[in-house]
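*Asks:* Requesting a structural model of the entry that follows:
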Amino acid sequence: MKKTTSVLIASAITTALAMAPMTGVHAEGDKEKCYGVAKAGKNDCKAGPGTSCAGSSTVDGQGNAWMLVLKGSCEKIVGGSLADKG
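*Replies:* Modelled structure (predicted):
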């Protein structure tokens, strides 16, 4: 009985550890570009002419700078747009 309980507990712990990396992590296919929501310097990429890429937005909510968000959530964020607002 004690050995069976130990095996069950070990199995439960192993299963939980194996699944842990999957929780809270979303595949890139679960995300979409959302323009106009990034804080200055916190965009994922593209921030208009003369900027390099990630981290190059100069103002909060810059319309031509985007960041990845969960699919379906962009337009629920104040100022969020699926299209470049630049």
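
*Asks:* going forward, measure contacts and count neighbours with C-alpha atoms only.
*Replies:* Will do.

*Asks:* And the strands in this structure?
*Replies:* Under the criterion DSSP state E, the chain contains strands at 31-35, 45-47, 65-70.

*Asks:* Let's have those in JSON lines, adding mean neighbour count and distance to residue 84.
*Replies:* JSON lines is the format used below for those (neighbours: other Cα atoms under 10 Å; distance: least, Cα to Cα, whole Å):
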{"stretch": "strand 31-35", "mean neighbour count": "22", "distance to residue 84": "6"}
{"stretch": "strand 45-47", "mean neighbour count": "22", "distance to residue 84": "10"}
{"stretch": "strand 65-70", "mean neighbour count": "23", "distance to residue 84": "8"}
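
*Asks:* To check against the first, give me the structure of this:
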Amino acid sequence: MKQNKALIASALGAVIAMGALSAAPAAAADKEKCYGIAQAGKNDCASGTHSCAGQAKVDKDPADWKYVAKGSCEKMGGKPGSK
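*Replies:* The predicted structure is shown next:
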């Protein structure tokens, strides 16, 4: 009986995990990197200046980027890209 419960719990966990993984690529497809708009400490990542998220030292550093809705980057004063 314990084996059946463990098997069911394992299978249920796998189904839930697969659902979460399949939703992530769809959300990412609606976003783009936008360089030069991040506020200090609020970047998603950067190109070569530091290791990554939350480490921007100054506002609007051209090397730091944030994910934004596709098509909105230039309207925000940034430069879209995939450096």
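
*Asks:* Quick TM-score on the pair, please.
*Replies:* Superposed pair, TM-score by TM-score structural alignment, normalised by the length of the second structure: 0.62. Supporting alignment: 58 aligned residues with a Cα RMSD of 2.1 Å.

*Asks:* ok, back up a step: dump the strands of the first structure to a markdown table, plus distance to residue 58 of the first structure.
*Replies:* Listed next are those as a markdown table, based on distance: least, Cα to Cα, whole Å:
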| stretch | distance to residue 58 of the first structure |
| --- | --- |
| strand 31-35 | 14 |
| strand 45-47 | 8 |
| strand 65-70 | 9 |
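
*Asks:* and of those, who's closest to residue 4 of the first structure?
*Replies:* strand 65-70 (42.1 Å; Cα to Cα).

*Asks:* Quick one: distance of that closest one to the chain centre.
*Replies:* 8 Å (Cα atoms, centre = their mean, to the nearest Å).

*Asks:* mean per-residue distance, that strand to the second structure?
*Replies:* After superposition onto the second structure, the mean distance of strand 65-70 of the first structure to its aligned counterpart is 0.2 Å, using mean Cα distance after the TM-score superposition for the first structure.
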